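Peer 1: pasting the sequence and the predicted model now:
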Amino acid sequence: MTTILVADDDADIRDLVSFKLEQAGYRVVAVGDGVQALDAVRAELPDLAVLDLMMPGLSGLDVCAQIRREPASATLPVIMLTARVQEQDVATGFATGADDYVTKPFSPRELLSRVQAVLARVPVAATAP
């Protein structure tokens, strides 16, 4: 089963995203900050990470950069989910290594479509959930 890490410090958004992904058949590991996100990636490499940009401790950008630096997780697909909508913010997200960038407020259906599209580009996860 495809596992997706959801890291967002807003419990309501974290719960909504987790519910939508679980409803679609994914296994979800949900955490509330960047440090927990990195710990989760290191403990059990998920198939994809959905990271809030602005989290306490480590930001989503910090987490993404660290994921890219570590050989075990360097190719882990990352989707940024954030309220930061300025062109520079989006460019920074992609420059840090994000595979996609979804802005808040967001449509849960669109996020699910983007998750499926990113996973479809990854040969190992293409056949899951």
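Peer 2: Sure thing, it's come through.

Peer 1: drop to CA atoms for contacts and neighbour counts, all remaining ones
Peer 2: Noted.

Peer 1: mind listing the helices for this structure?
Peer 2: Assigned by DSSP state H, the helices in the chain fall at 11-23, 34-43, 60-69, 87-96, 108-120.

Peer 1: let me know which of these is the nearest to residue 77.
Peer 2: helix 108-120 (7.0 Å; C-alpha to C-alpha).

Peer 1: against that first model, consider the following:
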Amino acid sequence: MKTLLFVHDVQASPTPRVQYLEIAGYKVIALASATEALRAISQNRPDMVLTDVLVEGMNGFQLCAEVRKHADAAQLPLVIFSGIYRGRSYREEAYNVGAQEFLASPVNLDEMVTTVQRLFVQDSAERLAG
């Protein structure tokens, strides 16, 4: 079972996104801060990180840039999503800091699962290609 680290500004109760990812067959670790996320990446070795732009500690762009600095997580698939920062410049910034995908909120749940599945297929293909 693949493990997803889901970083979102609201942790009080499982969001529909987290629940939908779990129904789709993923183990989801939900956290509210970038600091917790960086610690969890080192300790839990998730298979992918999905982060909101607005998270406690640093923004999602900074979180992705920090992840890319660590050799053991340099190839970790990253997805950034945001309901506020939706313009083309934010999408470009997401790609510049190493995210493979940028999703504008509200995220269609089927689209989110399809994106996660597609990124896992791409990641597997890239690893096989060497």
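Peer 2: Structure received. Note that this is a predicted model, so its numbers are computed, not measured.

Peer 1: what's the TM between chain one and chain two?
Peer 2: The TM-score (TM-score structural alignment, normalised by the length of the first structure) is 0.90; 125 aligned residues with a C-alpha RMSD of 1.8 Å.

Peer 1: could you identify which of the helices of the first structure is most buried?
Peer 2: Highest mean neighbour count of the helices of the first structure: helix 60-69, a mean of 22 (counted as mean count of other C-alpha atoms under 10 Å).

Peer 1: can I get the helices of the first structure in JSON lines including distance to residue 51 of the first structure?
Peer 2: Shown next, in JSON lines, are the helices of the first structure (distance: least, C-alpha to C-alpha, whole Å):
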{"stretch": "helix 11-23", "distance to residue 51 of the first structure": "10"}
{"stretch": "helix 34-43", "distance to residue 51 of the first structure": "8"}
{"stretch": "helix 60-69", "distance to residue 51 of the first structure": "5"}
{"stretch": "helix 87-96", "distance to residue 51 of the first structure": "11"}
{"stretch": "helix 108-120", "distance to residue 51 of the first structure": "12"}
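
Peer 1: relative to residue 5 of the first structure, which of these is closest?
Peer 2: Closest approach to residue 5 of the first structure among the helices of the first structure is made by helix 34-43 (7.4 Å; C-alpha to C-alpha).

Peer 1: tell me what angle the closest one forms with helix 60-69.
Peer 2: Per axes from the mean of the first three to the mean of the last three C-alpha atoms, to 10 degrees, the angle that helix 34-43 of the first structure makes with helix 60-69 is 20 degrees.

Peer 1: on average, how far is helix 34-43 of the first structure from the matching bit in the second structure?
Peer 2: With mean C-alpha distance after the TM-score superposition for the first structure, helix 34-43 of the first structure departs from the second structure by a mean of 0.9 Å once superposed.

Peer 1: and that helix, what does it pack against?
Peer 2: strand 3-7, helix 60-69 (3 or more C-alpha pairs under 8 Å, 6 or more residues apart in numbering; DSSP states H and E).

Peer 1: compared with the second structure, how much does the last one deviate?
Peer 2: Once fitted to the second structure, helix 60-69 of the first structure is off its aligned match by 0.7 Å on average (mean C-alpha distance after the TM-score superposition for the first structure).

Peer 1: for the spatially most central residue of the second structure, give me its contacts.
Peer 2: Closest to where the C-alpha atoms of the second structure average out (C-alpha atoms, centre = their mean) is residue 50, at 1.5 Å. By C-alpha atoms under 8 Å, 6 or more residues apart in numbering, the contact set of residue 50 of the second structure is 4-7, 78-81.
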